[in-house]
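K.L.:
What shape does this take:
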Amino acid sequence: MEISGIISAIVIGIVIGTLGRLVLPGRQHIGVLWTIGVGIVAAFVGTGIAAGLGVADTKGIDWIEWLIQIGLATAGVAAIERFKARS
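P.N.:
Predicted structure coming up:
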């Protein structure tokens, strides 16, 4: 992966993590770095799932891929919030 790919993954991760956090109701008690980390992981995993389903590369905007990524980010933010609440 080239540096431009890494930078774009980080930017997309920030967007995906933020959108995933916005989907959850109420206030989340996790930091910005956790949100970005969850977003980056969700972006990579969501792209893999979308590729497996054959919807990763379509003409125009890949809405299904974005929905998968945002759903994964939402689940990740909720899981980390629950984990941190126990600690």
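
K.L.:
switch to C-alpha atoms for all contacts and neighbour counts from now on
P.N.:
OK.

K.L.:
Look at Val55 and give its secondary structure.
P.N.:
Assigned by DSSP: H, G, I helix; E, B strand; the rest coil, the conformation of Val55 is coil.

K.L.:
Would you map the strands across this protein?
P.N.:
Counting by DSSP state E, the chain forms no strands at all.

K.L.:
how about the helices of it, start to end?
P.N.:
3-23, 32-53, 63-86 (DSSP state H).

K.L.:
would you list these in a markdown table and tack on mean neighbour count?
P.N.:
As requested, the helices of the chain are arranged in a markdown table below (neighbours: other C-alpha atoms under 10 Å):
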| stretch | mean neighbour count |
| --- | --- |
| helix 3-23 | 18 |
| helix 32-53 | 19 |
| helix 63-86 | 18 |
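
K.L.:
To compare with the earlier structure, here is another sequence to fold:
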Amino acid sequence: MTIESLLIFLLIGAVAGWLAGVLVKGYGFGIVGNIVVGIVGAFVAGLIFPALNISLGGGILGSIVHATLGAVILLLVIRVVKRA
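P.N.:
This next block holds a predicted model:
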């Protein structure tokens, strides 16, 4: 993994985490938290979407949408678990 790909990886994670925090109100994690939420969200979406036969396309925009949707799912699951 080159430095450039690592920076893109972190940037996509940060943007996806921030977007998920905006969409799921009440979650602000800071830059490091947003990166973690975005990366974990991308992992969650990578597990769920292929099982449902969902494809969001490629490129950076597709990656951001993919990671954001996964992060939203992650934050909603966290919200449900916290209430229980």
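
K.L.:
so what number do they get for TM-score?
P.N.:
Once superposed, the chains reach a TM-score of 0.61 (TM-score structural alignment, normalised by the length of structure 2), with 78 aligned residues with a C-alpha RMSD of 3.2 Å.

K.L.:
What is the aligned counterpart of Gly33 of structure 2 in structure 1?
P.N.:
Matched across to structure 1, Gly33 of structure 2 falls on Trp34, judged by TM-score structural alignment.

K.L.:
Ala78 of structure 1 versus that match, what's the distance?
P.N.:
Remark: distance between Trp34 of structure 1 and Ala78 of structure 1 (C-alpha to C-alpha, to the nearest Å) = 11 Å.

K.L.:
Equivalent analysis for Pro25 of structure 1, please.
P.N.:
Pro25 of structure 1 sits 10 Å away from Ala78 of structure 1 when distances are taken as C-alpha to C-alpha.

K.L.:
re earlier: gap between the match of Gly33 of structure 2 and Leu22 of structure 1?
P.N.:
From Trp34 of structure 1 to Leu22 of structure 1 the distance is 14 Å (C-alpha to C-alpha).

K.L.:
again with Gly71 of structure 1
P.N.:
From Gly71 of structure 1 across to Leu22 of structure 1, the span is 11 Å (C-alpha to C-alpha).

K.L.:
One more: Val11 of structure 1?
P.N.:
To Leu22 of structure 1, Val11 of structure 1 is 17 Å away according to C-alpha to C-alpha.
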